[in-house]
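Colleague: here are the coordinates; sequence isn't available:
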């Protein structure tokens, strides 16, 4: 089944990330990866995506990028599942080449970052995204703008980018307070707004459209059922969010704030806690990996706090 690119209003819900199983020699285990993608594509998620932060795009060779993208595109077209290809790279020139390659797989959208060495001024950011949109050949762009980006964009800046680059259909960002959401409604119309997974219910209540979800790292099916609950019983979904956030704040965030691990390491740890996919805790060099014993320690706590997520 050949899928079509998505318009902004069609990009919504719970999207699961494709994480890389890494062998002891630091290579990608593509046999395990194929099984992971096959299972994810059959779960009934709103969509799946490759090469986000947890997908370790910043460590991949171009040959590896092609293999990961082709494998995911093939399985998603077979299953009729919406998918996005992450074509980000720290080099804008290499990112353009990845975007051109990604477009050939006809994904629902293509994820990108702004050039990442010096922060771009408005005119440079517009020029950057215009070139990327041209390379995308009619497929919409989703801009990753996380808190660790060199420049975190304002609602007004998103509006300027959308005005100049109609092909910008979505963003991934940290979200904000009530005033931020009101400003996004004013300035960023026509952009699908995705927020962190553990803030999805409260974000949805204020106007967010979905999440490229860290909660889906724990259990993609549980995260999907939680999103579906938001559509029918938002108060109940918000109550569950308070417990999800407690788990993240008390048991996951300290690995970053106290011990200095990178965010993607925590996503892999959560995948081992949940056990939904054979990803493993191992990160690619030069990033440190959280020991798998920590997953064994935290698993009972996760089941006690969030049985709706863990037992789905």
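Modeller: Arrived safely, thanks for sending. What you see is a predicted model; the values in this text were computed from it and never measured.

Colleague: From now on I want contacts and neighbour counts done on CA atoms only, so please keep to that.
Modeller: OK.

Colleague: the strands in the stretch 151-300 of the chain, which residues?
Modeller: Secondary structure of the stretch 151-300 of the chain, counting by DSSP state E, counting those that start in this stretch: strands at 168-172, 192-194, 210-212.

Colleague: Can you name every helix or strand that the last one contacts?
Modeller: Meaning strand 210-212. If you count contacts as 3 or more C-alpha pairs under 8 Å, 6 or more residues apart in numbering; DSSP states H and E, strand 210-212 packs onto strand 13-17, strand 192-194, helix 200-206.

Colleague: ok, now with 6 Å
Modeller: On a contact count with 3 or more C-alpha pairs under 6 Å, 6 or more residues apart in numbering; DSSP states H and E, strand 210-212 meets strand 13-17.

Colleague: putting a second one here so we can go through both:
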């Protein structure tokens, strides 16, 4: 199994699209370099911000292979291979392993309600089918199924299940994951909620998968870098600086807000794939105002 440190700020890189909603490969390569040159510690393909929920298998393969090639080993590449069925999740995970991914991030199955036993069996089967590190991904607001701390602790006993990303928005749940994994060997807990990254680090977590890094990669990386350097005030300043941008999420789907913001910064990333691609005019104006204010503050 690959030995990868699950730590730092990992960007769930957006998937640039052309006007016809095909993948804009050239812009994807540009975003890879922009992120790495800004100091992020990893790239996560087709996560929530990468619109993995709306890409087909061939498109995911294209995105992943492009990112891996352009990255050239400079940072670890994570692949979001979770699907609704165990069978398809294994197929996608094997695709990612063959493509050269470093880590798999597997979201809980969605739509149908799953028991904790079903979730455990699902993850155990996927982990047993590949020879890559696996990071669990909990985002119950999107999937309808939540991984409990107890289940995370049990799954952490499987040798290649090495971490969990929590996007529930609940710091209590993050603390539960950290406590439940204390007896696991080198298990990492990542915040999937950007506003909780610093507090997760302070509690014993190892970083975050941060959608805001698509807009402010250097700022988000600085939360982790300052914390690791013992600069609490610096880390706190960077953490708090994203509040005004996150306030714009009230105007629409956060994925749409993030991608629109990157486009407003001058990158040819296109729109999110329909139907999840609309932002009201008042939202766009608020976003422009926040981006301008943050640029004047030196946020990048």
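Modeller: Received it, and whenever you're ready, just let me know what you need. Everything quoted here is computed from the prediction, not taken from an experiment.

Colleague: Can you give me the TM-score here?
Modeller: Here the TM-score for the pair of chains, by TM-score structural alignment, normalised by the length of structure 2, is 0.86; 293 aligned residues with a C-alpha RMSD of 2.6 Å.

Colleague: can I get the strands of the stretch 151-300 of structure 1 in TSV with distance to residue 101 of structure 1 and mean neighbour count?
Modeller: What follows is these, written out as TSV (distance: least, C-alpha to C-alpha, whole Å; neighbours: other C-alpha atoms under 10 Å):
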stretch	distance to residue 101 of structure 1	mean neighbour count
strand 168-172	18	25
strand 192-194	24	27
strand 210-212	22	26
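
Colleague: which helix is the longest one in structure 1?
Modeller: Taking DSSP state H as the criterion, structure 1 has its longest helix at helix 62-79.

Colleague: The helix or strand following it vs structure 2, average distance?
Modeller: Next helix or strand after helix 62-79 of structure 1 toward the C-terminus (DSSP states H and E): strand 83-86. Once superposed with structure 2, the aligned residues differ from strand 83-86 of structure 1 by a mean of 1.2 Å; criterion: mean C-alpha distance after the TM-score superposition for structure 1.

Colleague: contacting residues for residue 60 of structure 2?
Modeller: Not one residue lies near residue 60 of structure 2 by C-alpha atoms under 6 Å, 6 or more residues apart in numbering.

Colleague: And it? What does it align with in structure 1?
Modeller: Matched to structure 1 by TM-score structural alignment, residue 60 of structure 2 sits across from residue 65.

Colleague: now residue 232 of structure 2
Modeller: Aligning on TM-score structural alignment places residue 232 of structure 2 opposite residue 234 in structure 1.

Colleague: and the gap between that match and residue 273 of structure 1?
Modeller: Remark: distance between residue 234 of structure 1 and residue 273 of structure 1 (C-alpha to C-alpha, to the nearest Å) = 26 Å.

Colleague: And the strands in the stretch 1-150 of structure 1, which stretches?
Modeller: So, for the stretch 1-150 of structure 1 - with DSSP E, counting those that start in this stretch - the strands run 13-17, 47-49, 83-86, 109-112, 141-144.

Colleague: what's the matching range in structure 2 for the third one?
Modeller: Under TM-score structural alignment, the alignment places strand 83-86 of structure 1 onto residues 77-80 of structure 2.

Colleague: With the shortest one instead?
Modeller: Across structure 2, the stretch matching strand 47-49 of structure 1 (TM-score structural alignment) is residues 42-44.

Colleague: aligned partner of residue 107 of structure 2 in structure 1?
Modeller: Here residue 107 of structure 2 is matched to residue 113 in structure 1, going by TM-score structural alignment.

Colleague: Its match touches residue 144, doesn't it?
Modeller: Yes: if you go by C-alpha atoms under 6 Å, residue 113 of structure 1 and residue 144 touch, sitting 5.2 Å apart.

Colleague: Show me which of the two is the more surrounded one.
Modeller: residue 113 (26 against 22; other C-alpha atoms under 10 Å).

Colleague: residues contacting that one?
Modeller: 88, 143-144.

Colleague: do the same with residue 210 of structure 2
Modeller: Residues near residue 210 of structure 2 by C-alpha under 6 Å, 6+ apart: 11, 194.

Colleague: Residue in structure 1 paired with it?
Modeller: Under TM-score structural alignment, residue 210 of structure 2 pairs with residue 213 in structure 1.

Colleague: how near is that match to residue 287 of structure 1?
Modeller: Residue 213 of structure 1 is 21 Å from residue 287 of structure 1, by C-alpha to C-alpha.

Colleague: Repeat that for residue 198 of structure 1.
Modeller: In terms of C-alpha to C-alpha, residue 198 of structure 1 sits 24 Å off from residue 287 of structure 1.

Colleague: more crowded one of these two?
Modeller: Set side by side, residue 198 of structure 1 and residue 287 show more neighbours around residue 198, with 23 against 13, by other C-alpha under 10 Å.

Colleague: what do we get in structure 2 for the more buried one?
Modeller: Per TM-score structural alignment, residue 198 of structure 1 is aligned with residue 195.
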